[in-house]
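Visitor: pasted the sequence and its predicted model underneath.
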Amino acid sequence: MMLVGLKVKQPAIVNRLRKSYDDLASTHPGMKSVTFDKLLQDIEFFSPGITVKLVNGETDEDVAVDSPYNLFVGGHKLV
């Protein structure tokens, strides 16, 4: 899955990222140094080369580097 929706600012994608950012910022003090808008801008810049993979107990995907930037989403299987 590629993050193509950011270039056109699809509200559903931006809203999901914002919710995740807010959740992480509420528990991780380091997030205060990066605004959501700056983070979104950086993701937009790098998104053409980002591959997103879901890696959890229900998937058989290997944690493999397939592109210049890889984003793995999962739980204990990533530990």
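Guide: Yep, it's here. Numbering: from 1, shown residues only.

Visitor: from here on, just use CA atoms for contacts and neighbour counts.
Guide: Fine.

Visitor: D37 and I43, how far apart?
Guide: Relative to I43, D37 is positioned 10 Å away (criterion: CA to CA, to the nearest Å).

Visitor: more neighbours: those two, which one.
Guide: I43 (15 against 10; other CA atoms under 10 Å).

Visitor: list the buried residues for the stretch of helix or strand the more buried one belongs to?
Guide: Here I43 sits within helix 36-46, counting by DSSP states H and E. With burial defined by 16 or more other CA atoms under 10 Å, the residues of helix 36-46 counted as buried are 36, 40, 44.

Visitor: hold the first one in mind and look at this next one:
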Amino acid sequence: MSRPASAGDESMSGLIEWVRTAREERWGLLFDLVFAIVWVTMVDGLFRVLEGPDWAYYGFMLAGIVAYFGFVTSLEYARSEPE
């Protein structure tokens, strides 16, 4: 006879699953973090030197999202085998 699952068991299995996923994806997560830090630092430094308008600053910050997906897509394409 099996015992019913309690809320503690579900949260523990969720935590274990999260840890497994984090271990599998650690280099991807690290790459995401490094890209974000570099992009924000670059944009912030550029706008401190040039003293650009706020709307352009926020536009460049949002452009980081497009730049990230463009870079990741081109990187995956470059790593794929030629067909």
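Guide: Received the coordinates, thanks. Since the structure is predicted, the reported quantities are computational estimates derived from the model, not experimental observations.

Visitor: send over the TM-score of the superposed chains.
Guide: Overlay of the two chains. TM-score (TM-score structural alignment, normalised by the length of the first structure): 0.42; 43 aligned residues with a CA RMSD of 3.0 Å.

Visitor: what helices or strands is the helix holding I43 of the first structure leaning on?
Guide: Contacting helix 36-46 of the first structure under the criterion 3 or more CA pairs under 8 Å, 6 or more residues apart in numbering; DSSP states H and E is no other helix or strand.

Visitor: Y68 of the second structure: how many residues sit nearby?
Guide: Y68 of the second structure, neighbours per other CA under 10 Å, totals 15.

Visitor: three-state assignment of it?
Guide: helix (DSSP: H, G, I helix; E, B strand; the rest coil).

Visitor: would you agree it is in contact with F35?
Guide: Yes - Y68 of the second structure lies in contact with F35 (CA atoms under 8 Å); the separation is 7.4 Å.

Visitor: who's in contact with S20 of the first structure?
Guide: Residues near S20 of the first structure by CA atoms under 8 Å, 6 or more residues apart in numbering: none.

Visitor: any idea which helix or strand carries it?
Guide: Assessed by DSSP H and E, S20 of the first structure sits inside helix 11-25.

Visitor: okay, angle between that helix and helix 36-46 too, please.
Guide: Angle, helix 11-25 of the first structure to helix 36-46, by axes from the mean of the first three to the mean of the last three CA atoms, to 10 degrees: 120 degrees.

Visitor: let me know the closest of the buried residues of helix 36-46 of the first structure to T51 of the first structure.
Guide: E44 (13.0 Å; CA to CA).

Visitor: no further queries at this time; thank you.
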